[in-house]
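Chemist: Structure for this input, please:
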Amino acid sequence: MKTYFLKFTQNLPITLDEAWDFFSSPHNLARITPPQMNFIVTSTYNGDAKMYPGMIITYKVSPLFGIQMNWMTEITHVQDKVYFVDEQRFGPYALWHHQHHFKEIPGGVEMTDLLHYAIPYGPIGRITNKILVGKQVKKVFEFRTKAVEEIFGKYTGK
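Modeler: The predicted structure is shown next:
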C-alpha cells in the first residue's frame, strides 16, 4: 500500500484560544469544506462539543462525482491548544491520519496540517491518486485556506 504525505501551513490573525475553539469543534468542519462535497456531520453532539481522545465523528460526504458516502473518524490524540489527530475508522481511504498543529506566532497562530493517506486497490489506487484523488485532496485544503481567511481575515504578521 502506497502512503501519501501532504503538509499545509496557514497563519491566522487570531489568538490561540480562538483557533483552538474553532478547529476543535466538529460542527465547524462543514464551514471549511467545499460545498460540492455535501459535507454533513451526522454525529449527535451539541454545538459546543469539543474534541477529546476517543471521540467518534460521523459524516456524510460526496468526495467524487457526487456519490455520497459515510465517513467515520476517531480523535485519537489531543493536547489542548497544541494539536489533535483524527484517524479514519470507516470511509473512502485505506488510511487517513490527519494531524492538526497550532502554535502562537507574532500577531496570530500558525496552523499546520500533516496528512498521511492511502488509497485502496493497489496499482489502480495509485493511478487513481495520481489522476484524481491527490488533486482533489489538495483542492479541499486550498478551499479551506480561503474559507478560513474569509472567516478570520488575512494574516499580516502584526
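Chemist: contacts, neighbours, all on C-alpha from now
Modeler: Noted.
Chemist: What is the burial count for D17?
Modeler: The criterion is other Cα atoms under 10 Å. On that basis, D17 has 12 neighbouring residues.
Chemist: Surely it is within a helix?
Modeler: Yes - the secondary structure assignment for D17 places it in a helix, going by DSSP: H, G, I helix; E, B strand; the rest coil.
Chemist: is it true that it touches K81?
Modeler: Yes - using Cα atoms under 8 Å, D17 makes contact with K81 at a distance of 7.0 Å.
Chemist: Chain neighbours aside, what residue packs nearest to T9?
Modeler: T112 (4.3 Å; Cα to Cα, 6 or more residues apart in numbering).
Chemist: show me the residues around the spatially most central residue of the chain that make contact.
Modeler: Residue closest to the average C-alpha location in the chain (Cα atoms, centre = their mean): H98, at 6.8 Å. By Cα atoms under 8 Å, 6 or more residues apart in numbering, the contact list for H98 reads V85, D86, E87, D113, L114, L115, H116.
Chemist: another one to check against the first:
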Amino acid sequence: MRSSGERAVAGVTSGRIGPGEQVTWRARHFGVRFRMTSRITAYERPHRFVDEQLRGPFAAFRHEHRFEPVDGGTVMRDQVRFRAPFGPLGRLVEPVLGRHLRRLIEERNRHVAAAAERAAADLD
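Modeler: Got it, this is the predicted structure:
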C-alpha cells in the first residue's frame, strides 16, 4: 500500500486476525495523516468477517468481506458502508470518499490475492 503509506501499527499487525481482535492502521490520504482502529465484529470462517471502526476518521465505517468458492479458487467480495465526519458538510464529500475507498480496497485486494497465490504455490 505504498501510495497511502498504509501499515498496521498496533493490535494484530501480521498473520490472521480473529473474532474480537483489533488492528490500528496508519496512513495518509488526500495529504492528511490519520490512524484508524478497527475491531472484528463478525467472524464466520471461511465464509465472511466484518471489521468496524472503533476510532478514526469516519463518523461510521463497516467493511464486510465475503468469500465464495468457485472452480479452482475463491472469489472475495467486499461491502463497505461509511459516513463521513462533519455531518451535512461531510455528506457533500461522500461520493469522492466512496470512489477513493473503492480504489483503495481494490488495490489491497490485488495485494491479498498475490500473497495468497504465493502461499499456495509454496504449498505445491
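Chemist: picking that back up, counterpart of the residue nearest to the centre of the first structure over in the second structure?
Modeler: When the second structure is aligned by TM-score structural alignment, H98 of the first structure is paired with H63.
Chemist: quick one: the helix or strand harbouring its match to the first structure mean distance?
Modeler: With elements delineated by DSSP states H and E, H63 of the second structure resides in strand 60-70, which encompasses its position. Compared with the first structure after the fit, strand 60-70 of the second structure shows a mean deviation of 0.9 Å (mean Cα distance after the TM-score superposition for the first structure).
Chemist: hang on, the earlier thing: how near is the residue nearest to the centre of the first structure to I127 of the first structure?
Modeler: Per Cα to Cα, to the nearest Å, H98 of the first structure is found 22 Å from I127 of the first structure.
Chemist: What are the boundaries of the helices in the first structure?
Modeler: With DSSP state H, the ranges of helices along the first structure come out as 16-23, 122-128, 134-152.
Chemist: Run a quick neighbour tally on the nearest residue to M1 of the second structure once chain neighbours are set aside.
Modeler: Excluding the flanking residues, the one nearest M1 of the second structure by Cα to Cα, 6+ apart is R108, at 6.9 Å. Counted with other Cα under 10 Å, the neighbours of R108 of the second structure add up to 13.
Chemist: what's the matching residue for R108 of the second structure over in the first structure?
Modeler: Using TM-score structural alignment as the criterion, the counterpart of R108 of the second structure in the first structure is R144.
Chemist: Quick check: that match vs F102 of the first structure, distance?
Modeler: In this structure, R144 of the first structure lies at 16 Å from F102 of the first structure, with Cα to Cα as the measure.
Chemist: Understood, closing this out.
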